[in-house]
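Engineer: Compute the structure for the input listed below.
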Amino acid sequence: MEKLFHLKEHGTNVKTEILAGITTFLAMAYILAVNPAILGQAHMSHQGVFLATAISAGAASIFMGLMANYPVSLAPGMGVNALFTYTIVGQMGLSPEGALACVFVSGIIFVIITVTNIRRMIINAIPAQLKLAIGAGIGFFVAFVGLKNAGIVVASESTFVALGNFKNPTVLLAIFGIIITLVLLVKNKPAAVFYGLIITAVVGVVFGSFFGLKGMPQLPTKLVSVNFDFSLVGAFARGFNEMFTHPQCIVAIFSLLFVDFFDTAGTLVAVASKADLIDENGELVNVERALLADAVGTVFGSMIGTSTVTSFVESTSGVGVGGRTGLTACTTGICFLLTVFFYPVLSMITDAVTAPALVIVGILMASQLKDIKWDNLIFAASGFVTIIFMILGYSISNGIALGFIVYVISMIATGQAKDINKMVWVLFLLFIAYFAFLI
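Structural biologist: Coordinates of the predicted model:
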């Protein structure tokens, strides 16, 4: 252990690292229920997505621990799974296999630009204020998806959206879940999102099984299963033909690259800061290895049937209890791999149960709003457009594109065109072409 992870150098020990890894797993475990629920709406096998989620999270976390020695765990990312389902499959019209092929290609591009150091250059080129707005916007979008799936928000002919029927038992269950999860969160309970999900599921099962309420979660007939659904393994290969026939594949790949770019960068900075992994120059130690581990995780995840695998900010929960090395990530990874035998338990996880997790994750992501310079109209306008069009346009990629366009136009209007990074100019022109020819 000492040779692999340099525990003494980082002021930690095996016991602390294992406890930190378990803590991180509990904080991230909600993804085992939420990711199949979201990707299931793209007509993908629920059990197949669960298996891909558990295995990709386990393998990628272990790879991060061994390669970069970071206490950062990975799994299919929130926000990017919504992009996969609601934008790439739902709006762009790609098949699930085609979307997985796009994830695979984006992962390969990640690997290439990481080993050539281009990834760091691009990350540094994007204005920090737009990064914040993108993260916050995805938070609002994810929360809106949760509210919609639970029936708390419904369609309306007169007002487009409206509140749902609060007499509906499943709506009440979702509201209860949001409240209990929020209470746990504000009381700083570790793994608040995960425990909120479990409490909501148990309450739903009780009311469904003993009081006969319809639409409630069902008690599983068994706890353990060894009947694995491998139908999504290799499915990405069947989608490669869409790379050459579907007009929006390039946009889909770019959107996946873009969203994961800044999600990963923000997470690594947040975790590294808490784990004392930043050197005297203010740069992350071994960041290239961490970025490569993240990229390889995406490639592997797409091959076995899930959306982009990325670093999870919930890793900060493990760092908070003392995790400092890759042993923390490896422990989390082992926990994820063990869950593949417990798929039947997910029969307790319905839209009403996962909605609280989506809403609370949305709240946490939206907290980035506080760092946007709202007194600067360039940042305020581009940030606002990014966020509002993600929600109202029901499209993460369109929100990002419009935000970039507003940013560049605002900079030109204020005589600051010379301060726009060359890479931002390239993105601006790509987005203009996207709206002109592809939508």
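
Engineer: C-alpha only now, for contacts and for neighbours.
Structural biologist: Noted.

Engineer: What helix or strand is His10 located in?
Structural biologist: Using DSSP states H and E, His10 sits within no helix or strand.

Engineer: can you give me the strands for the chain?
Structural biologist: 74-76, 153-156, 160-163, 309-311 (DSSP state E).

Engineer: can you list those in TSV and add distance to Ile38 and mean neighbour count?
Structural biologist: Below are these laid out as TSV (distance: least, Cα to Cα, whole Å; neighbours: other Cα atoms under 10 Å):
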stretch	distance to Ile38	mean neighbour count
strand 74-76	11	30
strand 153-156	17	14
strand 160-163	21	12
strand 309-311	15	30
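
Engineer: right, and those strands - which one's nearest Leu338?
Structural biologist: Closest to Leu338 of the strands of the chain, according to Cα to Cα: strand 74-76, at 14.5 Å.

Engineer: The closest one packs against which elements?
Structural biologist: Strand 74-76 is packed against helix 31-40, helix 46-68, helix 287-304, strand 309-311, with contacts defined by 3 or more Cα pairs under 8 Å, 6 or more residues apart in numbering; DSSP states H and E.

Engineer: Mind doing that once more with 10 Å?
Structural biologist: In terms of contacts (3 or more Cα pairs under 10 Å, 6 or more residues apart in numbering; DSSP states H and E), strand 74-76 is packed against helix 14-28, helix 31-40, helix 46-68, helix 287-304, strand 309-311, helix 326-338.

Engineer: Pick the most deeply packed of the ones you listed.
Structural biologist: Greatest average neighbour count among those goes to strand 309-311 (a mean of 30), per mean count of other Cα atoms under 10 Å.

Engineer: isn't Asp229 right up against Met44?
Structural biologist: No: taking contacts as Cα atoms under 10 Å, Asp229 lies outside contact range of Met44: 11.4 Å.

Engineer: And this one, please, so the two structures can be compared:
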Amino acid sequence: METVSTKPAFSLASWFDFKGNNTNLRTEVIAGLTTFATMAYMVAVVPNMLSKGGIPFDSALTVTVLMTVITTIAMAVYTNRPFVLGPGLGSVAIFSYTLLGNDVPLGIAAGIVFISGVLFMLVSFLGVRDFVVRVIPHSVKVSVGVGIGLFIALLGFKQAGVVVADPRKNVLIFGDLASLEVLVAMLGFFLVLFFVSRKIQGGIILAVLLTTLISLPLGITSVPDSLFSMPGSIDDMFFQLDVMGALSPVYLPFLLAFFIPDFFSTLGALLGIGAQAGYLDKDGNLPGIEKTSTWTPVPRRLVPCSLARY
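Structural biologist: Down below sits the predicted model:
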């Protein structure tokens, strides 16, 4: 008599090796929601930055969401690593303000990003990236991750109004520290510190939710008119490439401005997140880094933005 197996043909626990990674579905759901909450600002910030360069906001929003979803799922399935891919704010700033802001045609600007992506793929597939990781001193690896964290913190403080730009001196100065926006932002900051120090699961998303609830009656945050709407068309951005024009020597500095910072910023993010997750070996290297590097440059062949890890 044959025994019929009652085990499901597919399960998330077996596919992502929950047992081997010392995790469970509840932990993964909380981690996913927390990651979404902490990087949701990107959905508003990136399209807004691209719109400053003349790209329609709705198109930029659709592309930002699509590329984040597609590449993050690909990263999870292909590498089984908890890395979320999203547009790198530094690269978006260069694309929007430096290129489009100086009247570089959209096709050529996108071509520059495309070429940077191709170079990134070659570096990853040829093992150059893995070699660079192994020769960099451990102290430098740690400092790169810290530097990226400080950069993200600076962006958060600027968005909250804690610091503002002084165009007269080209420096950052403190904003109105007595404003409601700044006070609520700092409350959220200290809530995050408190929950994380207490090792409360989902502490970051809990701090975000509490801060949002406090912001609503104060008028800092408003409830949207509708919860759902059709995404904007991406015709204005899809495959708008002029690779031959981007190969002009005139644009070489812009190409380097995309490629070099992106190479080291993604490296720092990988090592920083890998250290927190316990993936690094005794020398501070990330085993299998070439697999995690595969999906970063792929979207640059389709849309004019560069991806970074979160």
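
Engineer: For Gly204 of structure 1, find the nearest of the helices and strands packed on strand 74-76 of structure 1.
Structural biologist: Using Cα to Cα, these put helix 31-40 closest to Gly204 of structure 1, at 15.2 Å.

Engineer: picking up where we left off before, more neighbours: which of Asp229 and Met44 of structure 1?
Structural biologist: The neighbour count for Asp229 of structure 1 versus Met44, taken as other Cα atoms under 10 Å, is higher for Met44 (21 against 15).

Engineer: counterpart of Ile22 of structure 1 in structure 2?
Structural biologist: Aligned counterpart of Ile22 of structure 1 in structure 2: Leu33 (TM-score structural alignment).

Engineer: Grab the nearest non-local neighbour of that match.
Structural biologist: Ile205 (7.0 Å; Cα to Cα, 6 or more residues apart in numbering).

Engineer: What residues does that neighbour make contact with?
Structural biologist: Taking Cα atoms under 10 Å, 6 or more residues apart in numbering, we find Ile205 of structure 2 in contact with Ile30, Ala31, Gly32, Leu33, Thr34, Thr35, Phe36, Ala37, Thr38, Val192, Phe195, Thr211.

Engineer: Need those residues in TSV (columns: distance to Ser96 of structure 2).
Structural biologist: As requested, the contacts of Ile205 of structure 2 are exported to TSV (distance: Cα to Cα, whole Å):
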residue	distance to Ser96 of structure 2
Ile30	34
Ala31	32
Gly32	30
Leu33	30
Thr34	29
Thr35	26
Phe36	24
Ala37	25
Thr38	23
Val192	32
Phe195	37
Thr211	31
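
Engineer: now the helices for the stretch 151-300 of structure 1?
Structural biologist: Here the stretch 151-300 of structure 1 has its helices, by DSSP state H, counting those that start in this stretch, at 169-186, 192-210, 242-245, 249-274, 287-304.

Engineer: okay, those helices, which one's buried deepest?
Structural biologist: It is helix 287-304: most buried of the helices of the stretch 151-300 of structure 1 by mean count of other Cα under 10 Å, with a mean of 25.

Engineer: same for that helix, what does it pack against?
Structural biologist: helix 46-68, strand 74-76, helix 96-115, helix 118-125, helix 249-274, strand 309-311.

Engineer: Touching, Gly21 of structure 1 and Val319? I think so.
Structural biologist: Yes: at 8.7 Å, Gly21 of structure 1 and Val319 qualify as touching, with contact defined as Cα under 10 Å.

Engineer: could you list every residue that touches the closest residue in space to Thr23 of structure 1 that isn't next to it in sequence?
Structural biologist: Distances taken as Cα to Cα, 6+ apart place Gly318 nearest to Thr23 of structure 1, at 5.4 Å, with adjacent residues excluded. The contact partners of Gly318 of structure 1, by Cα under 10 Å, 6+ apart, come to 16-27, 71-73, 190-191, 271, 275, 324, 328-329, 332.

Engineer: could the helices of the stretch 151-300 of structure 1 be laid out in TSV, adding distance to Ile391 of structure 1?
Structural biologist: TSV is the format used below for the helices of the stretch 151-300 of structure 1 (distance: least, Cα to Cα, whole Å):
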stretch	distance to Ile391 of structure 1
helix 169-186	20
helix 192-210	23
helix 242-245	28
helix 249-274	15
helix 287-304	26
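
Engineer: Of the ones you listed, which is nearest Met67 of structure 1?
Structural biologist: Closest among the helices of the stretch 151-300 of structure 1, once you apply Cα to Cα, is helix 287-304, at 6.4 Å.

Engineer: ok, so what distance separates Val135 of structure 2 from Lys141 of structure 2?
Structural biologist: 10 Å (Cα to Cα, to the nearest Å).

Engineer: ok, the two, which is more surrounded?
Structural biologist: Per other Cα under 10 Å, whichever of Val135 of structure 2 and Lys141 has more neighbours is Lys141, with 21 against 9.

Engineer: Identify the residues contacting the nearest residue to the more buried one once chain neighbours are set aside.
Structural biologist: Leaving aside its chain neighbours, Lys141 of structure 2 sits nearest to Gly268 (6.5 Å; criterion: Cα to Cα, 6+ apart). Contact partners of Gly268 of structure 2, counting by Cα under 10 Å, 6+ apart, are 133, 140-149, 262, 274, 309.

Engineer: what's the burial count for the residue lying closest to Leu302 of structure 2 once chain neighbours are set aside?
Structural biologist: Excluding its sequence neighbours, the residue lying closest to Leu302 of structure 2 (Cα to Cα, 6+ apart) is Phe239, at 5.6 Å. Neighbours of Phe239 of structure 2 under the rule other Cα under 10 Å: 16.

Engineer: Please report how far Phe239 of structure 2 lies from Leu216 of structure 2.
Structural biologist: Taking Cα to Cα, one finds Phe239 of structure 2 at 40 Å from Leu216 of structure 2.

Engineer: likewise Ser139 of structure 2?
Structural biologist: The gap separating Ser139 of structure 2 from Leu216 of structure 2 is 43 Å, by Cα to Cα.
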